[in-house]
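Colleague: Sequence unavailable; structure follows:
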């Protein structure tokens, strides 16, 4: 599934990385702790999180996470936005809770990753 398809399903706004929406997502997982992202993040993964700080963006980049979704309408800090843009990472934002966002993706058949 492409990031563009996911953005449509989630009615998401692209916060950064609109030029990369054709990238493929293989699985999804939800986490807020950098240690979990570093240990379990992987290429092709979509991260769903309630906090996307510069540290979270760094963890995603180090783990080769394909894209991230911020829940509850949260916005990137200017530092996190600049870092994601420089590194070519896609970040989406949705108004839904983490629970609802995960459910919407689960209902499409997108596999989860054990986080």
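Modeller: Nice, thanks for sending it over. Just so we're clear, the structure is a prediction, and the values are computed from it rather than from any experiment.
Colleague: hey, let's count contacts and neighbours off CA atoms from now on
Modeller: OK.
Colleague: Please report the distance of residue 60 from residue 11.
Modeller: Residue 60 sits 22 Å away from residue 11, going by Cα to Cα, to the nearest Å.
Colleague: So those two - more neighbours on which side?
Modeller: A count of neighbours by other Cα atoms under 10 Å puts residue 60 above the other of residue 60 and residue 11, at 26 against 14.
Colleague: contacting residues for the residue nearest to residue 98 when sequence neighbours are not counted?
Modeller: Spatially, and ignoring its direct neighbours in sequence, residue 98 is nearest to residue 71 (5.7 Å; Cα to Cα, 6 or more residues apart in numbering). Going by Cα atoms under 8 Å, 6 or more residues apart in numbering, residue 71 touches 48, 49, 50, 93, 94, 95, 96, 97, 98, 101.
Colleague: Included below, for side-by-side comparison, is a second structure:
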């Protein structure tokens, strides 16, 4: 799935990294617990979260992910958006809650980060 399709499906607004919208994403991780993100996230996946703090950006960067969708209309502050630009990260925000956002993407073919054999 292209990140542009994620944007359209979630009626999301791009905050940084619009130039990445034509890149592919194969898995998503919907999570507010950053230790789980480090455990289960896949490289080049997309994180959906309601947390808006520096640890989210650091975790995503450490996990080699390059995209975040903040749910429930959350918007990071200017300092965090500048940090995202510095590490070349696509940041979007959607009005949908986490559960619905993940459901919409899953229903449209985006897979989860945890393999079924690990559930």
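Modeller: Thanks, I have the structure now. All values reported here derive from a predicted model rather than from experimental measurement.
Colleague: TM-score of the superposition?
Modeller: Once superposed, the chains reach a TM-score of 0.93 (TM-score structural alignment, normalised by the length of the first structure), with 115 aligned residues with a Cα RMSD of 1.4 Å.
Colleague: re earlier: out of the contacts of residue 71 of the first structure, which are inside strands?
Modeller: Counting by DSSP state E, the contacts of residue 71 of the first structure place 48, 49, 93 in strands.
Colleague: since we're on the last one, how many residues are nearby?
Modeller: This points to residue 93 of the first structure. Other residues lying near residue 93 of the first structure total 24 when counted by other Cα under 10 Å.
Colleague: check contacts around it.
Modeller: Contacts of residue 93 of the first structure (Cα under 8 Å, 6+ apart): 12, 13, 14, 15, 69, 70, 71, 72, 73, 74, 75.
Colleague: Looking at the alignment, what corresponds to the second one in the second structure?
Modeller: This means residue 13 of the first structure. Aligning on TM-score structural alignment places residue 13 of the first structure opposite residue 13 in the second structure.
Colleague: ok, that match touching residue 7?
Modeller: Yes: using Cα atoms under 8 Å, residue 13 of the second structure is in contact with residue 7, at 7.0 Å.
Colleague: intersection of neighbour lists for the two?
Modeller: Contact criterion Cα under 8 Å, 6+ apart; residues shared by residue 13 of the second structure and residue 7: residue 92.
Colleague: sorry, back to before: please tell me which one of the contacts of residue 93 of the first structure counts the most neighbours.
Modeller: Among the contacts of residue 93 of the first structure, residue 69 has the most neighbours (other Cα under 10 Å), with 29 neighbours.
Colleague: Is it correct that that one falls within a strand?
Modeller: Yes: under DSSP: H, G, I helix; E, B strand; the rest coil, residue 69 of the first structure sits within a strand.
Colleague: who's in contact with the residue nearest the centre of the first structure?
Modeller: By Cα atoms, centre = their mean, the mean C-alpha position of the first structure lies nearest to residue 68, the distance being 1.2 Å. Taking Cα under 8 Å, 6+ apart as the criterion, residue 68 of the first structure is in contact with 46, 47, 48, 49, 90, 91, 92.
Colleague: And residue 70 of the second structure, by the same measure?
Modeller: Contacts of residue 70 of the second structure by Cα under 8 Å, 6+ apart are 48, 49, 50, 51, 52, 91, 92, 93, 94.
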